[in-house]
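Participant: structural data only, the sequence is not supplied:
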């Protein structure tokens, strides 16, 4: 814990950490807000599903593209217009009543212009602190993400009940502006320059560590996405137990993030952290019929979440060139989005066929696949125990033989 406190005392760290959480808070609200709003507007979940898909596709494209644009035009020059367009698009969705095709276009534009704050802030972190403090900072970043997923859905449903679903979307737009301005006006966002990458877009995926983390993220986040679907199928979407079980999973992630923040990151750490998720997910499958104990499996599976995020971010920071870090983080984000969407779709089919147990089996399949990948690539993973986690320099000295 002392490591966390000392890291927060570093100049600009606390402001960047908390402002980016506030700016990203709408991520925990918009899925439910759009779902409720569109379903009430059109009277069907199909339209809501298409809207969420359009928004998700836009976000998936924006991940690596936004990271690339950060290095080409500068962080403020990318973050400011995307923030304004995204907020304006959300406002238009909330205050107008477009036809479904126009709504899908607005949703796609909203997803496409979500500000690339995660790759921006994770690119800046190594310029503020190094070594064990940078590891602690990545752990705090991953842990604070859980606040978004714990409070976000609760805030959305509360605002929708007390005001309206439109109010939830407007609140998301307001938080995006407030948090975004706070983040963008932070001095490091204006002073840190990301060199333009000399490589074409997508070439960063040739880095073994980046590709491993992208594949692992797709599978691991896919597992947690299927777990969410299984919980809804098990208790019903109107049951408060859904929120309790998923909330305890998020609490487990917070606990895991705090504990892992001071642990060394070894070559085997990826496999170890995913193994914890395997244990929790299998336990949830075993306890699927016991509502009183099911939360234990979700808590253990969740305990691997923040440590997994922290490790993937640290590994990318330590192994790619500074000019490629923003794009690499963008690919990580896209892999997570696609993983969650794919697993949710597969889990939906499995739930229709075999109930909640079917969705849980999908979660087990995804997380076991993630573990197999992590074990098979150990020799290519970096040992970060004594690493300062700084990105590779753009140029390296060469030795000229006599």
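Facilitator: Cool, got the structure. No experiment lies behind these values; they were computed from the predicted model shown. Residues are numbered from 1 along each chain as shown.

Participant: every contact and neighbour count from this point should use C-alpha atoms.
Facilitator: OK.

Participant: run a quick neighbour tally on residue 235.
Facilitator: Counted with other CA atoms under 10 Å, the neighbours of residue 235 add up to 16.

Participant: tell me the contacts of the closest residue to it other than its chain neighbours?
Facilitator: Spatially, and ignoring its direct neighbours in sequence, residue 235 is nearest to residue 242 (6.2 Å; CA to CA, 6 or more residues apart in numbering). Listed by CA atoms under 8 Å, 6 or more residues apart in numbering, the contact partners of residue 242 are 231, 232, 235, 236.

Participant: here comes the other one, which I'd like you to weigh against the first:
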């Protein structure tokens, strides 16, 4: 159901107006709590497994398996949520995740063999609740056709980045100050409490199943839409930046003999992302999303191309800030375009394909950058974000025509074949 919020055509609607959308706070607050564990899981696993095995390589392998599992299963979770409703998927999901993470903690503390930890990592990652995509799907259902939708996409990007600033810091503090397992224990507890609280907000849950099919056309898979596949490939590049930066900044800090610099450098990178996200929600753009997306990737690629050559902490921090400034616009614009590509009954799945692509790109980048940093130094690790963004940009430029909305993708129909397409250029 579209929101009744009205906007002036001459002025871009702001965050204050967005938050006054009826019913918004009822799912935003529990949604924020429930998505915190998403940023705590990887670092919690790394710190616990490294403590119990003494190997960063083993810790990284377990974390990578978790990330790959999440990337592969997240779209299926989104598809089930579109089909049967968010509540029906979220409640069993958070229960399974809590049990799986608890099992991983017990096995790690018991000194279980590596194969057992890797096996436990699969359900831990596969069951990560896709709260972020579910929140985006609620915005899309509430603001369908409303000028506030790009502002909502910007708000969600800022929320995600704030999560990735707070979550790792909280997990690290618990693991180092309380107990090596405390980060994962807190992750499981927040998942359980936040997930159930979010699932209880039924009034804002998007229509699903036969209801959604009647309103938005025949049931379809989000991945069958060419534009979704293009964006998923492009978002692999964003994941490569996250993963490559995380590993390479750590290696760089160790090379200069100041391991504590890693937190500061990554924090600057994340702050740049947050600031850009806030700005994107306030700017009244005069160019369409497709062009904004390509321009964002051009800037991201240009900034990433310099990372490998920087040997100064100050310069690397400044460049990391610039890289962060280009990530948020790309993420926001990608999610905005997806909302125009797929029908309402496939939006959660579509959002989870993008989220899963970021996670998959991040998992691959962590592995490759780690090997390069071990053998060639931190500078070589920074080549991973460059390669990832170059490939993503090439994909977008070559296949940009597929990002145009299909006639059957959006806007309530007056009958099959009588839908109004949305212009994205």
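Facilitator: The structure has been received and is ready for your questions. Keep in mind it's a predicted model, so treat the numbers as computed, not measured.

Participant: once they're superposed, tell me the TM-score.
Facilitator: Here the TM-score for the pair of chains, by TM-score structural alignment, normalised by the length of structure 1, is 0.89; 390 aligned residues with a CA RMSD of 2.5 Å.

Participant: in ChimeraX, how would I select the buried members of the contacts of residue 242 of structure 1?
Facilitator: Burial among these is assessed by 16 or more other CA atoms under 10 Å; the matching ChimeraX selection reads:
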select :231,232,235
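
Participant: which of the contacts of residue 242 of structure 1 are still contacts in structure 2?
Facilitator: For the contacts of residue 242 of structure 1, the subset whose aligned partners also touch in structure 2 (both residues aligned by TM-score structural alignment, their matches' CA atoms under 8 Å) is 231, 232, 235.

Participant: tell me the counterpart of the second one in structure 2.
Facilitator: Counting by TM-score structural alignment, residue 232 of structure 1 corresponds to residue 250 in structure 2.

Participant: helix or strand for its match, which one?
Facilitator: Using DSSP states H and E, the element containing residue 250 of structure 2 is helix 226-255.

Participant: tell me the helices and strands packed up against that helix.
Facilitator: If contacts are counted by 3 or more CA pairs under 8 Å, 6 or more residues apart in numbering; DSSP states H and E, helix 226-255 of structure 2 sits against helix 261-280, helix 313-341, helix 347-376, helix 378-381, helix 383-398.

Participant: how close does the counterpart of residue 45 of structure 2 in structure 1 get to residue 328 of structure 1?
Facilitator: Counting by TM-score structural alignment, residue 45 of structure 2 corresponds to residue 34 in structure 1. Residue 34 of structure 1 is 29 Å from residue 328 of structure 1, where distance means CA to CA, to the nearest Å.

Participant: compare those two (neighbour count), which wins?
Facilitator: Higher neighbour count among residue 34 of structure 1 and residue 328: residue 328, with 31 against 25, using other CA under 10 Å.

Participant: tell me roughly how far stretch 76-83 of structure 2 lies from structure 1 on average.
Facilitator: Comparing stretch 76-83 of structure 2 with its match in structure 1 after superposition yields a mean distance of 1.4 Å (mean CA distance after the TM-score superposition for structure 1).

Participant: which residues in structure 1 does that stretch align to?
Facilitator: With TM-score structural alignment as the criterion, stretch 76-83 of structure 2 aligns to 65-72.

Participant: would you mind listing the outside residues contacting that stretch?
Facilitator: Residues contacting stretch 65-72 of structure 1 (CA under 8 Å, 6+ apart): 77-78, 115-116, 119-120, 193-197, 201, 323-330.

Participant: select only the buried ones of these in PyMOL?
Facilitator: The buried residues among the contacts of stretch 65-72 of structure 1 can be selected in PyMOL (16+ other CA under 10 Å) with this line:
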select buried, resi 78+115+116+119+120+193+194+195+196+197+323+324+325+326+327+328+329+330
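
Participant: okay then, goodbye and thanks.
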